[in-house]
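**Q** Build me a model from this:
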Amino acid sequence: MKEPGILARFETGFERFRLEVDLELPGDGVTALFGHSGCGKTTLLRCIAGLQASSGRLSVNGDVWQDSNTSVPVHKRPLAYVFQETSLFPHLSVSGNLDFGYRRTPAAQRRIHPQQVIDWLGLGHLMERRPERLSGGERQRVAIARALLNSPRLLLMDEPLSALDQASKRDIFPYLETLRDTLDIPVIYVSHSAAEVARLADYIVMMDQGRVLAEGGLQETLARPDQPFALEHDAAVIVPAVIRERDDQWHLCRAEFEGGSLWFRDDRQPETGTAVRLQILARDVSIALAANHDQSFQNLLPARVTDMAAEQRPGLTTVRLHVGETAFLARITSRAVHQLGLAPGMAVCLQIKSVVIVE
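**A** Predicted coordinates for the structure are as follows:
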């Protein structure tokens, strides 16, 4: 019987660092390995690729790549690895670099074709350029396209945006979202950026000192009030929503989610019916006992308190609330919790500024 998804159990160590993980990851979508530098993310990725010696077991959608009796060598594992540096061939054009990746794959195993990646990653106008004439974001898009033309059954990405400036990151995000929504192969994405993970991932693994602190679906894991990675300052929830209305006079959009709707500013001016992910930081959410419309908040949502957790820093509390079935986090002072008399099950009003919601 085939094992579903990705089963990754590894033990390895060197000097003072030891990696011990036991994971069952989805067999599709984007799984993010998230944590501070040195927590073991890249070591785990290298174990999966077969680049790091380790004991354990690895199976990918039912095919065993490593166990006590099996160890598929690196060059025979049907995966692609995208590094921080693109390593494009400088003497070849974009077309030549893509052709190199495509020709490495036997014809019978080709499931992804050049025109597909050219369309997915917007490379049509760049095909005759050499790498020195590309921006950082364009080079990374070419590197991803070349990797995909190996027709991998697993795509590994090791902080692919870390070398890019903010403008290049903004430019490449829509292409990565297209890949997430289009590819039928699993992607394991290493990052220490909460913003990248929030925008791209479906599943998240939080790591520290070579071990897994928490794992699960992106929404439910990020909405934990105890914040297992001590990310209180950057704690955020992701709210999947659909654009239902645009207010062109005030440059706002209204997006419906399961339980309500939110107004937010979006310079991209999406069409109605567009699916979006809204990122809402806990520090940008406030709580009132009743709705007061005589103020500047554009989003006043009836909510219920579900649970609370004191933060590591004294005097602060993370409160989890639900609007319908959708979870939100509010980061407030413990004094405010006391003054409002907040308790699980209590009905309150959630207040969120439109200008702080990120799509």
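
**Q** going forward, measure contacts and count neighbours with C-alpha atoms only.
**A** Fine.

**Q** what about Ala167, how many residues close to it?
**A** Residue neighbour count, defined by other C-alpha atoms under 10 Å, stands at 10 for Ala167.

**Q** what helix or strand is it on?
**A** helix 166-182 (DSSP states H and E).

**Q** Point out the other helices and strands that that helix packs with.
**A** helix 114-120, helix 136-148, helix 194-200 (3 or more C-alpha pairs under 8 Å, 6 or more residues apart in numbering; DSSP states H and E).

**Q** ok, and for it, which residues are buried?
**A** Residues of helix 166-182 classed as buried under the neighbour-count rule (16 or more other C-alpha atoms under 10 Å) are Ser168, Lys169, Ile172, Phe173, Tyr175, Leu176, Leu179, Arg180.

**Q** what's the answer for stretch 96-114, then?
**A** Buried, per 16+ other C-alpha under 10 Å, within stretch 96-114: Gly96, Asn97, Leu98, Phe100, Gly101, Tyr102, Thr105, Ile112, Pro114.

**Q** Can you get me a residue count around the residue nearest to the last one when sequence neighbours are not counted?
**A** The spatial neighbour of Pro114 that comes closest, neighbours along the chain excluded (C-alpha to C-alpha, 6 or more residues apart in numbering), is Leu149 at 6.8 Å. Residue neighbour count, defined by other C-alpha under 10 Å, stands at 24 for Leu149.

**Q** Ok, Gly216 next?
**A** Gly216, neighbours per other C-alpha under 10 Å, totals 17.

**Q** Another sequence for comparison is provided below:
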Amino acid sequence: MTILVDVSHRLGGFQLEARFASPGHLTALFGPSGSGKTSIVSMIAGLIRPDRGSVEIDGRVLTDRASGIFLPTHRRRIGAVFQDARLFPHMSVRRNLAYGKWFAPARERYADTGRIVELLGIGHLLERRPNLLSGGEKQRVAIGRALLASPRLLLMDEPLASLDEARKSEIMPYIERLRDELKIPIVYVSHSIAEVARLATDIVVMSDGKVAASGPTGEIIQRLDLLPAEERGEGGVVLDMTVAAHDIRYGVTVLKSAAGEIRVPRIRAETGSAVRLRLRARDVMIATAEPVALSAQNILRGKIARIAHASNPLVEIHVDCHGQQVLSRITRLSLDALRLHVGQEVFAVIKSVAFDHENLSNSLADQGF
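**A** Down below sits the predicted model:
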């Protein structure tokens, strides 16, 4: 399902010029506050009519200023989830969920209440009122209500921004399940690289009202220059890996991909399960000889594919590990001391403790350390 956005709009002194295409699934609009993310969401939802341009979802034209097409919000069949859950306080969870159904004509309803309740793990909450729910539980109910409207597209505007780290950890696996088990495309707004690296299949980077870059998550996440200064320490690469084994004695899970094996604190996932691993550039050391007698257990062999000179005094080393890219951020001093150059064989070294709940995801199984 393809999402096509090509719009231009002035909001006071702010000029928005955004053009991108995404294959759907989960597309993240990423960038700092004021970069234009929420404005794009509003144009997709039909809350703002752009000065120029068009919005198209899976071949269905929602907006086309040149042709005079502008479907009203209630006819777009778009579900929305915001920072605050916006549940009706006087209604039970069951009634809040039921309210979502009325936004779709009976003949076009496809969402099954039982399946959505099971998918989001909210069956035990049905008779409660919102004031008795945690922040994460409220957001799961809000997502359920949006899905029961049988939408063609789900918009999620900073849905985790108001939650603490514990509640974020609680809800992210459910968003992963939506991404992987439902066929509804999701547009997800966030300014957190940890969120989008874990959840997104594609990223659109916004900066000052313009699209700075767009593409698959694995490609965009390597572009540290695209990240706000405060987020650059979180940049790196995303590796799709498989659970190879569990070491119960030491509480370790072994993950495997073409790049090699990586050991992480144990996760509850079946052998053979797919896992997405975020490897931050700041957590990767470079060695010119295979290390011995070292506490770090993760050593990947590869060749330097590229050296990018970042802001002084840092450089970015791109290492090709059997077709998979690993990114390391080191100082210029280290670069010169090791005499690193493109084509050189090196070893990327990573500590197992570098991986926490934000760096690992497995939507096929419940997680835990």
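
**Q** care to give me the TM-score?
**A** Overlay of the two chains. TM-score (TM-score structural alignment, normalised by the length of the first structure): 0.95; 353 aligned residues with a C-alpha RMSD of 1.4 Å.

**Q** before we move on, the earlier item: contacting residues around the aligned residue in the second structure for the residue nearest to Pro114 of the first structure?
**A** Alignment note: Leu149 of the first structure maps to Leu148 in the second structure; criterion TM-score structural alignment. Residues in contact with Leu148 of the second structure (C-alpha atoms under 8 Å, 6 or more residues apart in numbering) are Leu97, Ala98, Gly100, Lys101, Ala111, Asp112, Thr113, Ile116.

**Q** Looking at the first structure, which of those residues hold up?
**A** Here is what carries over to the first structure from those, by both residues aligned by TM-score structural alignment, their matches' C-alpha atoms under 8 Å: Leu97, Gly100, Lys101, Ala111, Asp112, Thr113, Ile116.

**Q** Find me the equivalent region of the helix or strand containing Ala21 of the second structure in the first structure.
**A** Here Ala21 of the second structure, judged by DSSP H and E, is contained in strand 14-22. Aligned using TM-score structural alignment, strand 14-22 of the second structure spans residues 17-25 in the first structure.

**Q** follow-up on the earlier one: which one of the contacts of Leu148 of the second structure is nearest to Leu153 of the second structure?
**A** For the contacts of Leu148 of the second structure, the closest approach to Leu153 of the second structure (C-alpha to C-alpha) belongs to Ala111, at 12.8 Å.

**Q** Now the counterpart of that closest one in the first structure: closest residue in space, sequence neighbours ignored.
**A** Ala111 of the second structure maps onto Ile112 of the first structure when the alignment is built from TM-score structural alignment. Nearest non-adjacent residue to Ile112 of the first structure, counting by C-alpha to C-alpha, 6+ apart: Ser151, 5.4 Å away.

**Q** for that neighbour, what are its contacts?
**A** Pro78, Leu79, Thr105, Gln109, Arg110, Arg111, Ile112 are the contacts of Ser151 of the first structure under C-alpha under 8 Å, 6+ apart.

**Q** Can you report how many residues lie near the nearest residue to the third one once chain neighbours are set aside?
**A** On the basis of C-alpha to C-alpha, 6+ apart, the spatially nearest residue to Thr105 of the first structure that is not a chain neighbour turns out to be Asn150, at 5.4 Å. Asn150 of the first structure has 24 neighbours, counted by other C-alpha under 10 Å.

**Q** Kindly report the same for Phe17 of the first structure.
**A** 12.

**Q** What's the match for Gln66 of the first structure in the second structure?
**A** Match for Gln66 of the first structure (TM-score structural alignment): Thr63.

**Q** Surely that match is in contact with Glu56?
**A** Yes. Thr63 of the second structure is within contact range of Glu56, at 7.0 Å (criterion: C-alpha atoms under 8 Å).

**Q** Tell me which of these two has more neighbours.
**A** Between Thr63 of the second structure and Glu56, Thr63 has the larger neighbour count (other C-alpha under 10 Å), namely 28 against 17.

**Q** check contacts around the more buried one.
**A** Taking C-alpha under 8 Å, 6+ apart as the test, what Thr63 of the second structure contacts is Gly46, Arg49, Gly53, Ser54, Val55, Glu56, Ile69, Phe70, Leu71.
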